[in-house]
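**Q** I would like the atomic coordinates for the input below:
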Amino acid sequence: MAFQRPWLPLSANSIPCSRSGNKSTRGLHSVTPAESSETVEATSLDPANWVQFREQAHAALDLVLSHVEGIRGQPVWQPPTPDALSYFTQELPTDAGDIDELLAGIRDYVVPFATGNLHPRFMGWVHGAGTPVGVIGELIAAGLDLNCGGRNHIGLAIERQVVKWMGQAFGYPACASGIFVTGSSMANFLAAIIAKTEALGVESRERGLVHADRPLLAYASSEAHSCIAQALQLSGIGSVHLRQIPVDEFRRMRGDQLERAIVADEQIGAQPFLVVGTAGTVNTGAIDPLEEIAAIAERHRLWFHVDGAIGALAMLSPKMKRNFSGLEKSDSIALDFHKWGHVPYDAGFLLVKDAEAHKRAFAQPAAYLQRSNEGLAAGDTWPCDLGVDLSRGCRALKTWLTLAAFGTHRIGASIEGNCALARYLADLVESSDQFVLKAPVALNIVCFGIRNADPETVRAVVTKLQLSGIAAPSWTTLEGESVVRCAIVNHRTTIEDIDIFWDALTQLAGEAAGK
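**A** Predicted structure coming up:
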């Protein structure tokens, strides 16, 4: 139905007057409805039939929940079929589609071909498994369409609550700062920017690195995630200025080698500014000696950042907390709630001990970001002052709901269970003549080789297992050798799942050896 513009006056008598009492003829109000035949068609994208749409929405939710509930009856993973791929090669639609038909397409061509990380025998990468509770949190945040870049609304209060909780969990002061990001790759990048700004001064944000007196140098172990080097590239420092410190037999950074490298660089006139410890390396799950690194960083006045994407949330387990001693002495921590927190993707997070340092690195004045004491523009620090994004979804709500619904003890117990299953798998490997353990098991990642198998055979066995739908491990390279890699992250995984995986792997490896 057409309607006239509601902002037009109903009669000439309603036209605003000037201060002299004369009728104003300026602006939109100089035209009356009688003088204009212009109408505007209704353009709302809301459902024409809310009752019908509610039924469709409930059906979509049931589709997802039924899939999760029956996940054990599904293949762990399967590649998209030609029909599924073809479904997403259509031309850009110009006319409205039928919601029922579109949901049927999602049912047939999306749901069966997801990543697989919901399944308890998905072990290839460190992916969380999600929860139905998280689905509800994501749904509500999407329904409210919260933009958490700034403004005075409840989304920011939820984010501040999670920041406070994480500060408590990691032994940071109550005034600590934090921000949700896509994942730890972004969190590590932001940490590098903060460290750089603290080393060079806030004026370096405008002047850049050209005016730096000495070259900046950062330090991380040779086992650190590749995003650390990328963070230096993106920050303008350059990955050539990342010193890769050797590791010990447990694949942990060697503190003596770290200090030796820092001293040597100081003597040649360079400026060490950042050391990155890892709480759970991506390849093997090793935990760097955080206490020792913290002491070295303090002696040499370096920013101490911890990449805790994989392991930091193990601090929620009282039994495992001691393995991360020294984490509380860091200046910042990157972590992923979408890994061991099982919050739906994505929910990365950066926690920063010095809130002012955090803000100094990113706050950017702009006319459209001015603050006030009340109204929508109220508030001092907004998330856009703490990172690079102004447009931000509300990752905090699904995270808050997950933490509130399960509590830290239950999440911590789930993490303990994963690590116990990893040790069980390692025991199977060590008791077998067919396989050999290739790295110590510090957390939840087990890396082992297939005896007398070349790299192509190892990769072929892993690929066949993935294609079978029984289990989905991955492979990686250690000391130039291709090995099977299992990262046990799923809260649904049981000892029976490990046994099923083991039996299938043993059979495939045996067939490969006998061909």
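**Q** Please make it C-alpha for all contacts and neighbour counts, starting now.
**A** Will do.
**Q** Of all the residues in stretch 143-161, which ones are buried?
**A** Using 16 or more other CA atoms under 10 Å as the test for burial, stretch 143-161 gives 146-153, 155-156, 158-160.
**Q** what's that stretch in contact with?
**A** Stretch 143-161 has contacts (CA atoms under 8 Å, 6 or more residues apart in numbering) with 178-180, 375-379, 382-384, 389-394, 396-397, 400.
**Q** give me that answer again for 6 Å
**A** Here stretch 143-161 makes contact (CA atoms under 6 Å, 6 or more residues apart in numbering) with Leu376, Ala377, Ala378, Trp382, Pro383, Cys384, Leu390, Ser391, Arg392, Gly393, Cys394, Ala396.
**Q** Just give me the neighbour total for the nearest residue to Thr284 once chain neighbours are set aside.
**A** Nearest residue to Thr284, sequence neighbours excluded (CA to CA, 6 or more residues apart in numbering): Ile445, at 5.5 Å. Counted with other CA atoms under 10 Å, residues neighbouring Ile445 total 31.
**Q** One more, so I can put them side by side:
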Amino acid sequence: MVDDTDLFSSLDPQGADWDRLRATGHRLLDMMFDNLQNLREQPVWQPLPDDMRAGFRNAPVPDQGMDADAFGEVFRETVLPYSVGNRHPGFMGWVHGGGTPVGMLAELLAAGLNANLGGRDHAPVEVERMVIRWAATLMGFPETASGLFVTGSSIANFIAVIVASRAAENGLSLRENGMRDRSLVGYAARSAHGCVSRAFDLAGLGSDALRLVPLDDSFRMDTTALKEMIAADRQAGLEPFLVVGTAGTVDVGAIDPLEAIAGIAAEEGVWFHVDGAFGAMAALSPRFKEALSGLEKADSLAFDFHKWAQVPYDAGCVIVRDSTKHAAAFAQTLSYLSREDRGLAAGAPWFCDLGPDLSRGFRALKVWATLSVYGTQRLGQMVDNCCAVARHLADRVAAEPTLDLMAPVTLDIVCFRLRDPALTDEQLDHLNGEVVKDVQESGLAAPSTTRINGRLVIRAAIVNHRTMVADVDRMVDAVLCFAAKRRSGLPA
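**A** Presented below is the predicted three-dimensional model:
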């Protein structure tokens, strides 16, 4: 007979240690609130010192544990000052949301609950179903649409490609027989995010099965070319099954002509999917929602709450109009996952029937908290403000004699370039790239670079709710300052 006193006493604190851990938790929470409150006084980004990097890379696996308070101090010194910087109002290089204090608290609650949302009958599952219904409503989908939370749009797009391929004629046989002699092909604009091509790769279709459609002068999909490409592929004996439109392209923020693409997809009998990673959230704004016309006709939609909706990472989402087709692409019957009519194993269908993950965290809680605390009206005003700041940046660029605006500003992404008639295009590419690195290392701002029509340009994405006019002006001033130093030969 084994007595409980002879067994391991669990990982929970014992006795008065609960009070000590509680005090540590309050100190850590205050540390994060203080850090968020004073973001503007900190560098946007700073490189991790070599000794700290070496410390991470050479640290042995811990044998004996350390005090939680001591661990918090290690975090404060080695991680907190050297994160990617997307919370800072000067971060503009990539489409990353800034997060919110409310979202941070929701993450704490979710971690404390430690719920697995792969399935079973419990309240967190109903919360996710509720938020999926809200998301479908916001995007103009029917309330009966299916969906689930995933890490981000990369996985959301992957799931959509899987569902679309299974929804094609005789597509369900792919689950058992694979591609074999099938020749499925899909279409997306050349500006589509690389994760769409990767989805074709991971789905076993092959990245070459994704046809890249040329762009028009506004950096949107050329729908005339799309129709010609579909016709040519049918003539060649291939099977068009999917067309992907983008709402907010990664380079310039353009929105493909979704209404026209929806019409072509309907005529051709192919699945219409929209990658709305960040741009779909323009639906929160009455002013910009019209630009998404046609999105509501999609068969599926991928987007991220952790971008423009400011939910902490990660919180991607996929919505599928036809819940039956969604479940048919993923559902499986296993004895240890049998569903019951009551008890903890009730509540079918489970979320593991709608995607590849059986183990799933409670991502929906922080989305629920964000939408509940801030409301869609205030979030829509935030979208409007980001676009207004982007427009100010575009106007500022147009007013500077040594800067060129390189693409139309559709939403919140501004692409511009330093110019100098004394330099070749290649020399200007180098200058723009080096100046961006100078600005990043200064800690003043964090733009990034991309290429438009073969030329390297500076890219600023105004996604953070904290970014204001003064922040983009500071970024432009820094670009001009470092460019002047490089032209004069002075150290940056």
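**Q** Can you calculate the TM-score here?
**A** In this superposition the chains share a TM-score of 0.96, using TM-score structural alignment, normalised by the length of the second structure; 479 aligned residues with a CA RMSD of 1.2 Å.
**Q** picking up where we left off before, most neighbours among the contacts of stretch 143-161 of the first structure, which one is it?
**A** Using other CA under 10 Å as the neighbour criterion, Ala396 leads these with 27 neighbours.
**Q** Need the three-state assignment for the closest residue to it other than its chain neighbours.
**A** In space, and not counting its chain neighbours, Ala396 of the first structure is closest to Glu159: 5.0 Å by CA to CA, 6+ apart. When classified by DSSP: H, G, I helix; E, B strand; the rest coil, Glu159 of the first structure comes out as helix.
**Q** circling back: quick one, what contacts the residue nearest to Thr284 of the first structure?
**A** Counting by CA under 6 Å, 6+ apart, Ile445 of the first structure touches Thr284, Gly285, Cys486, Ala487.
**Q** In JSON lines: the residues you listed, plus neighbour count, secondary structure and distance to Leu209 of the first structure.
**A** Shown next, in JSON lines, are the contacts of Ile445 of the first structure (neighbours: other CA atoms under 10 Å; DSSP: H, G, I helix; E, B strand; the rest coil; distance: CA to CA, whole Å):
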{"residue": "Thr284", "neighbour count": "25", "secondary structure": "coil", "distance to Leu209 of the first structure": "35"}
{"residue": "Gly285", "neighbour count": "26", "secondary structure": "coil", "distance to Leu209 of the first structure": "35"}
{"residue": "Cys486", "neighbour count": "26", "secondary structure": "strand", "distance to Leu209 of the first structure": "42"}
{"residue": "Ala487", "neighbour count": "27", "secondary structure": "strand", "distance to Leu209 of the first structure": "40"}
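**Q** Farthest-apart pair in those, please.
**A** Based on CA to CA, the longest span within the contacts of Ile445 of the first structure runs between Gly285 and Cys486 and measures 10.7 Å.
**Q** In the stretch 151-300 of the first structure, mark out all the helices, start to finish.
**A** Ranges of helices in the stretch 151-300 of the first structure, per DSSP state H, counting those that start in this stretch, are 154-169, 184-200, 204-207, 226-234, 255-267, 290-300.
**Q** ranking these by burial, who's on top?
**A** Using mean count of other CA atoms under 10 Å, the stretch among those with the largest mean neighbour count is helix 184-200, at a mean of 24.
**Q** For that one, what is the distance to the chain centroid?
**A** 16 Å (CA atoms, centre = their mean, to the nearest Å).
**Q** After superposing, tell me the mean distance of the longest helix seen in the second structure to the first structure.
**A** Secondary structure of the second structure per DSSP state H: the longest helix is helix 363-399. Superposing on the first structure and averaging over aligned pairs (mean CA distance after the TM-score superposition for the first structure), helix 363-399 of the second structure comes out at 0.7 Å.
**Q** ok, back up a step: reformat the contacts of stretch 143-161 of the first structure as CSV; add secondary structure and distance to Ser226 of the first structure.
**A** Shown next, in CSV, are the contacts of stretch 143-161 of the first structure (DSSP: H, G, I helix; E, B strand; the rest coil; distance: CA to CA, whole Å):
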residue, secondary structure, distance to Ser226 of the first structure
Leu376, coil, 40
Ala377, coil, 39
Ala378, strand, 39
Trp382, coil, 30
Pro383, helix, 26
Cys384, helix, 26
Leu390, coil, 26
Ser391, coil, 27
Arg392, coil, 25
Gly393, coil, 26
Cys394, coil, 27
Ala396, helix, 27
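**Q** Can you tell me which of those residues is nearest Lys164 of the first structure?
**A** Comparing those against Lys164 of the first structure with CA to CA places Ala396 closest, at 12.1 Å.
**Q** In the second structure, what residue corresponds to the closest one?
**A** Aligned against the second structure by TM-score structural alignment, Ala396 of the first structure finds its counterpart in Ala364.
**Q** Ser177 of the first structure now?
**A** Taking TM-score structural alignment, the alignment pairs Ser177 of the first structure with Ser146 from the second structure.
**Q** Same question for Glu496 of the first structure.
**A** Taking TM-score structural alignment, the alignment pairs Glu496 of the first structure with Ala470 from the second structure.
**Q** report the angle between the axes of the host helix or strand of its match and helix 363-399?
**A** Applying DSSP states H and E as the criterion places Ala470 of the second structure in helix 469-488. Angle between the axes of helix 469-488 of the second structure and helix 363-399 is 50 degrees (criterion: axes from the mean of the first three to the mean of the last three CA atoms, to 10 degrees).
**Q** Sort out which residues of helix 469-488 of the second structure are buried, please.
**A** Neighbour counts over helix 469-488 of the second structure (16+ other CA under 10 Å) mark Asp471, Val472, Asp473, Met475, Val476, Ala478, Val479, Leu480, Phe482, Ala483, Arg486 as buried.
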